[in-house]
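*Asks:* Give me a 3D structure for the following:
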Amino acid sequence: MPGRGKTSRPASLRAATITVALVIAILPTCSINGVVFGAPPEEFNFAEVVSKLDYESIARHVRELSSYGSRVTGYDGYYKALNYITEYFVRVLGGTNVILQNYTVAIPKDLGAKITVMENGQVLRVLEAFCIWPNYIQTWKVSNLKGQLIYAKKGELSDFNGLNVSGNIVLLDFNSGDGWLNAARLGARAVIFVEPSGTTRWEAMVKFLNVPLYFPRFYVRKEDGDFLVKVSRESDVEVVIDSEFEWERAAAANVIGVVNGTRYPDEIIVVAAHFDSWSVVPKLAFGADEAVSVASLLELARYFSENRPLRTVYFVALSGHWQALAGAREFVEKFFFSPEVVSGRKKMYVFVALDLSTDGSDVALLYRGHMYDFGASGPMLRWLKWLQPRIFNYYIPLLEKQTGKRYSVRDGFHPSGSYGWWASIPEPYMLDSEPFAVAHGLSFAVRTDNVLRLQQGHPFDTWENVKLDNLKPQLEVAAAIVYGLANEQSLGITYSEVAPSRYLFTAAGGDLAGFMTVKGKVWTFNVSKGWYTEVPNAVVVACRVGVSYSSYPFSRIVTMSDEKGEFAINGISGYGYGHGYGRVDVWYFEAYKLSEKTGVIEYAPDQGQYGRMRIRFDYEVNRHPYNVTTVVFRAIPIEIFDVIDPTPYRPLMYMNPVFRNTLRALSSRPWTLTLYDAQQLSQFVAWGLSAVGYEKVAVLFVPPRAKGLLLFRVGPNLNIVGILTNSSPEYPE
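*Replies:* Below you'll find the model as predicted:
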């Protein structure tokens, strides 16, 4: 008889229940509601892992790397850092377990600048100066650039009252926002910024534009700046500037340190961090806070070399981060699309990027960034099916239980409430994990959340400003996740769901991918031949346009054409963000050629009859490899300032403050700038324009010796609201 209050079950059902329980206890993996789990989390001793992390070693790495000078890819400090990391991997992992992946990348290289202060023809002092990051692709070469020195403090218009600016050189405080544009508007030949006692990344980011305005800008040390402020009060003092700042193809490399797995050597977990740095003053990019990620990578490599995991782990020190993730794109091209991985003989399951800052201690796990903006409801299942619940339901709770700590970890895989896939990061960013994701891989970044990284991007990113205590909780989370993934008895991932794919679109956008190589050529129309000829050594830019456009300057891929006018770019995406069906990314390719003597643009994108009107510049890249063509013409640049909508007196385009794009932003009225031949009152055969709408500067390109007429149209009907010519009372024609 069954007891009171209990429910009797048939003996067969009780036996079945016991059998299921025994099976679950015996098998190394189990499945609940379709989610496959590996070893019980109690087998992971996360507390021991985090207790063995050596923060003194991390501090030594950061101090050493930030002592080399600029680590901008291609600069001297970068190569010192490359050697340091390579030698460390060889020492810790053994020479046979270190791979050097070489590639080339286009960079703006500061080859040196000096300011000679003259009084009555006599040299008072020669000062070292440093170039500011270029406006788009427009670098410069100046020789014997002379002018009276004008000190205009913050660069407000009122600061220029009574000063003779036109044709002279303006001295400004660095912490002056975009006041340097007022100097350019008023006809200054160049600007010199004085080093402040401290600054922020916001100040750095407003010192350059996304349009190719030719306007040399320099930075001087505070002692030299104070001297210049003093002598600027003397009417008989002038300065002479000499500088070389040009694009070049730099030799670059990724360093891969391999720890072979003890049980599953052909299953690979990738852990990566970039070791290059960026500063608005590229020659002064010490990047101490940036270095904490790669320093953490080196420490994780040491730990796993002494505590070998079940799976093979690649520790990848990437470069070219600020060159549109060049190193990460090249890594994916060579290793993820290697014959061994494509065939499945080796399985590269997960890519984990470290993108840490000591400005805060919170972290977010992010799969999506602003390089590709890749993500949709279908592809998100790649992350949500196993990885997200495994991390947030097992790894993090177990880590907290074992350490007795609470960790602030934002879930960027499964956004909810008031947080999106960008977590609490209020501005654009790029992740070294993004190229792996668009190639159909399973990747994410452990990134510091809820901070603005104000100490990065300028010459004050030094060791003294690193707050290493903030790194500890972030690295403990990252170490636990990497340890768990590397030591699961069985990953709950079907490899075909994360295997590399060049181009993929399944039914109804259930899964998307696209990682292709574009091969292109730069042409110019040769009137005497009646056909096109190649343009060697041109600077080529590729960027996403249309709904996927981003104003984030580092998401533009820059390369250079060779002697035959040819170029190649790895990592052009196919599909990106979408609602259900996904979105086909549209990429725009344009080229410029700069004068070898002055650096001024000599050839610009041709919007005319033999250029974009005949040969498209924008492409939906849907196969590998994909061939493109872009056309330039010999041009004279003309700068236009204060380009705004004159009716409501507002910017032509509003940008979303978080994404810095036009999605989910206040609507802007349609607008166009069209260039006409002033003599024929028709469009030029060849002409060009660079304008982005959210900046108040535009650059027109006209044929040499031409007279142009600019029509400004705004509104739904594109009514003409302005006509601009370069006529004057003396020359009204």
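
*Asks:* make it CA atoms for all contacts and neighbour counts henceforth
*Replies:* Will do.

*Asks:* contacting residues around the residue nearest to residue 558 when sequence neighbours are not counted?
*Replies:* Leaving aside its chain neighbours, residue 558 sits nearest to residue 541 (4.6 Å; criterion: C-alpha to C-alpha, 6 or more residues apart in numbering). Going by C-alpha atoms under 8 Å, 6 or more residues apart in numbering, residue 541 touches 556, 557, 558, 559, 588, 589, 590, 591.

*Asks:* Turn the residues you listed into a markdown table, columns for distance to residue 106 and secondary structure.
*Replies:* Output for the contacts of residue 541, formatted as a markdown table (distance: C-alpha to C-alpha, whole Å; DSSP: H, G, I helix; E, B strand; the rest coil):
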| residue | distance to residue 106 | secondary structure |
| --- | --- | --- |
| 556 | 12 | coil |
| 557 | 9 | strand |
| 558 | 6 | strand |
| 559 | 5 | strand |
| 588 | 18 | strand |
| 589 | 15 | strand |
| 590 | 15 | strand |
| 591 | 13 | strand |
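
*Asks:* one more to line up against the first:
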Amino acid sequence: MGSRTKALLLTALISLITVLASTTCQPPASPEEPSSRIVIEPSALMKHVKALASLGSRVTGYAGCKRAADYIADVLKGYGLKVVIHKYSAVVPFDEGSSVRVLINGNKYTFTAYSIWPNGVNPSPTPPGGVRGPLIYVGRGRLKDFDGKDVDGAIVLMDYESGDNWLNAVKLGAKAVIFIGPSHVPPYVESLKKFLDTPINFPRVYVTHEVGERLKELAKRGAEAVVISRMRWREVEAENIIGILKGEIPDTILLTTHYDSWSAVPALASSAHEAIAPAYLLELAKALSRTKPYRTIWFVFFSGHWEALVGPREFVERFYFGPEVANGSFKPVMLINIGDLDPEGTGLQLLRGGAGTLYATTSNAGGITLRYAWVVKKIFTEYLMNPELRREIKSLVGVEPSTYVRDYFTNLMYWGTEQFPYMLDSEPAEMTRGVAFTIQSAYASKQWLGSPVSDLEELSEEKLELLKPQLV
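*Replies:* Sure thing, here's the model as predicted:
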């Protein structure tokens, strides 16, 4: 789909939120009247994306995540919103500093390394002095790549784009594996294959492409290496950031997203693509902060997405079941989560459940169709039938706006258009049997997920033009 079509679909997303958080008791526009449009410029999005992607790893509990929380809070305060910091505890694998030491001809060279995500509950730390052995390079780690090499007791140097071939090194008796980072953003599946659910104790570290090339040279010369991996489980303080735009009544619409990120190398997780959604919500908060809404609006930025939704879960536990609900000062009417916004996607999808919760709700979530009926009606029979919107899209691509928007509000095993298992920040709220769903790009491969290599260079204002919500 071209940039103009995608842009109008994002217009639909923005305008839907505007309708649901109407500035008056009445609908903002009749079907025959154009509703107000919010313009969010790619340059504004890119400014936030660059800022968030430059803060370091945004894995929950890491310094970059805290800096991102501070950045978001400062921006929301600048809009004049009341900012609430919701703190909670989470347990995360924390890289306390890893390294590779190379010994050759009486010389010693030390290189920075980064620990890989744990195997199940086992972070596979090395003894304090590390593990030592001959350094051998095996390319992609296929069995034939080990031919003629003495692997037992060795430190194996392997390309990152090698699938799960590191298990060949384990089977052949290696002491540790060093992954050489690529010079480009690797496919998501590569990151998923660098760890197991099985808690085997096997140290794995990552080095940058430049360091890897140096290690390959040293391996050719018969060097020995010492791998030190200092990955530990750590209980950390994490934060959800809430910006409150007070309305005339306590009925509250929550607009949410997550600002943390993930990588198979947790110390290197600064994803620029994952920063698009929080950048978008910041700009949406800016636009809506200039209005006086009838209903109260909460702009919520979650951390803890990648830790089994611990941030959204703790938020729901605190606020959906808190004293404010009991005394009537906070009434959550609906939660709309902004999921992954990918410029390469085609259309929008509305999702209520992910790969985990749908298994729990397929048989006992009666009333789903009825619960979401009014939302579907508002979107598909009212808003997307707006004559102005229909004319604009038809004039550009000759199709109805509903062609590129699809809902998955069902108790069947639908995964939307996602090709990998996924989690939604809206799921904990949805499981309270309230109305909560996620809007995100459809038919997007999202190969940038989980990358230890910065993807910032893959984004630009021109690329984000695909997400521009207003053409004229």
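
*Asks:* ok, back up a step: which SS class is the residue nearest to residue 558 of the first structure?
*Replies:* strand (DSSP: H, G, I helix; E, B strand; the rest coil).

*Asks:* What distance do you get for it to residue 521 of the first structure?
*Replies:* To residue 521 of the first structure, residue 541 of the first structure is 12 Å away according to C-alpha to C-alpha, to the nearest Å.

*Asks:* and stretch 12-21 of the first structure, which stretch of the second structure?
*Replies:* Under TM-score structural alignment, stretch 12-21 of the first structure has no counterpart anywhere in the second structure.

*Asks:* ok, residues contacting that stretch?
*Replies:* By C-alpha under 8 Å, 6+ apart, stretch 12-21 of the first structure touches no other residue.

*Asks:* cool, and stretch 165-183 of the second structure?
*Replies:* By C-alpha under 8 Å, 6+ apart, stretch 165-183 of the second structure touches 131-133, 140-143, 151-161, 194, 202-209, 211-213, 227, 452-453.

*Asks:* can you pull out the helices in the stretch 301-450 of the second structure?
*Replies:* For the stretch 301-450 of the second structure, the helices defined by DSSP state H, counting those that start in this stretch occupy 310-315, 323-326, 357-361, 368-376, 387-397, 427-430.

*Asks:* can the ones you listed go into TSV with extra columns for distance to residue 232 of the second structure?
*Replies:* Converted to TSV, the helices of the stretch 301-450 of the second structure look like this (distance: least, C-alpha to C-alpha, whole Å):
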stretch	distance to residue 232 of the second structure
helix 310-315	19
helix 323-326	36
helix 357-361	29
helix 368-376	42
helix 387-397	52
helix 427-430	28
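
*Asks:* looking at those, which is closest to residue 37 of the second structure?
*Replies:* Closest of the helices of the stretch 301-450 of the second structure to residue 37 of the second structure is helix 387-397, at 10.8 Å (criterion: C-alpha to C-alpha).

*Asks:* What residues in the first structure pair up with stretch 228-237 of the second structure?
*Replies:* The aligned range for stretch 228-237 of the second structure is 242-251, by TM-score structural alignment.

*Asks:* mind listing what's buried in that stretch?
*Replies:* 242, 243, 244, 245, 246, 247, 248, 249, 250 (16 or more other C-alpha atoms under 10 Å).

*Asks:* quick one: which of those residues sit in helices?
*Replies:* Using DSSP state H, no member of those falls within helices.

*Asks:* From those, which land in strands?
*Replies:* The strands, defined by DSSP state E, take in 242, 243, 244, 245, 246, 247, 248, 249, 250 from those.

*Asks:* Do you have the strands of the stretch 101-250 of the second structure handy? List them.
*Replies:* 107-115, 131-137, 155-159, 176-180, 204-207, 224-228, 231-245, 249-258 (DSSP state E, counting those that start in this stretch).

*Asks:* Over in the first structure, find the residue span the third one aligns onto.
*Replies:* Counterpart in the first structure of strand 155-159 of the second structure, with TM-score structural alignment as the criterion, is residues 169-173.

*Asks:* Next: the second one.
*Replies:* Using TM-score structural alignment, strand 131-137 of the second structure corresponds to residues 145-151 of the first structure.

*Asks:* which outside residues touch the matching stretch?
*Replies:* Outside stretch 145-151 of the first structure, the residues touching it (C-alpha under 8 Å, 6+ apart) are 163-165, 167-172, 189, 228-229, 232, 235, 237-242.

*Asks:* swap in stretch 54-73 of the first structure?
*Replies:* 76-81, 107, 250, 252, 275-279, 282-289, 291-292, 295-296, 298-299, 319-320, 462-463, 468.

*Asks:* And stretch 367-379 of the second structure, by the same measure?
*Replies:* 16, 407, 409, 410, 411, 435.

*Asks:* mind checking what the third one lines up with in the first structure?
*Replies:* Which is residue 409 of the second structure. In the first structure, residue 409 of the second structure lands on residue 413 (TM-score structural alignment).

*Asks:* and the counterpart of residue 48 of the second structure in the first structure, what helix or strand is that in?
*Replies:* Aligned by TM-score structural alignment, residue 48 of the second structure pairs with residue 61 of the first structure. Using DSSP states H and E, residue 61 of the first structure maps to helix 55-66.

*Asks:* ok, now residue 281 of the second structure?
*Replies:* Residue 281 of the second structure belongs to helix 276-288, assigned by DSSP H and E.

*Asks:* could you check the angle helix 42-53 makes with that helix?
*Replies:* Counting by axes from the mean of the first three to the mean of the last three C-alpha atoms, to 10 degrees, helix 276-288 of the second structure lies at 130 degrees to helix 42-53.

*Asks:* Check the mean deviation of helix 276-288 of the second structure from the first structure.
*Replies:* With mean C-alpha distance after the TM-score superposition for the first structure, helix 276-288 of the second structure departs from the first structure by a mean of 0.6 Å once superposed.

*Asks:* which parts of that helix are buried?
*Replies:* For helix 276-288 of the second structure, by 16+ other C-alpha under 10 Å, it's 276, 277, 278, 279, 280, 281, 282, 283, 284, 285, 286, 288.

*Asks:* against the first structure, where does that helix fall?
*Replies:* Counting by TM-score structural alignment, helix 276-288 of the second structure corresponds to 292-304 in the first structure.

*Asks:* ok, residues contacting the matching stretch?
*Replies:* 52-54, 57-59, 61-62, 85, 88-89, 92-93, 257, 259, 271-275, 315, 317, 354-358, 471, 475, 479.
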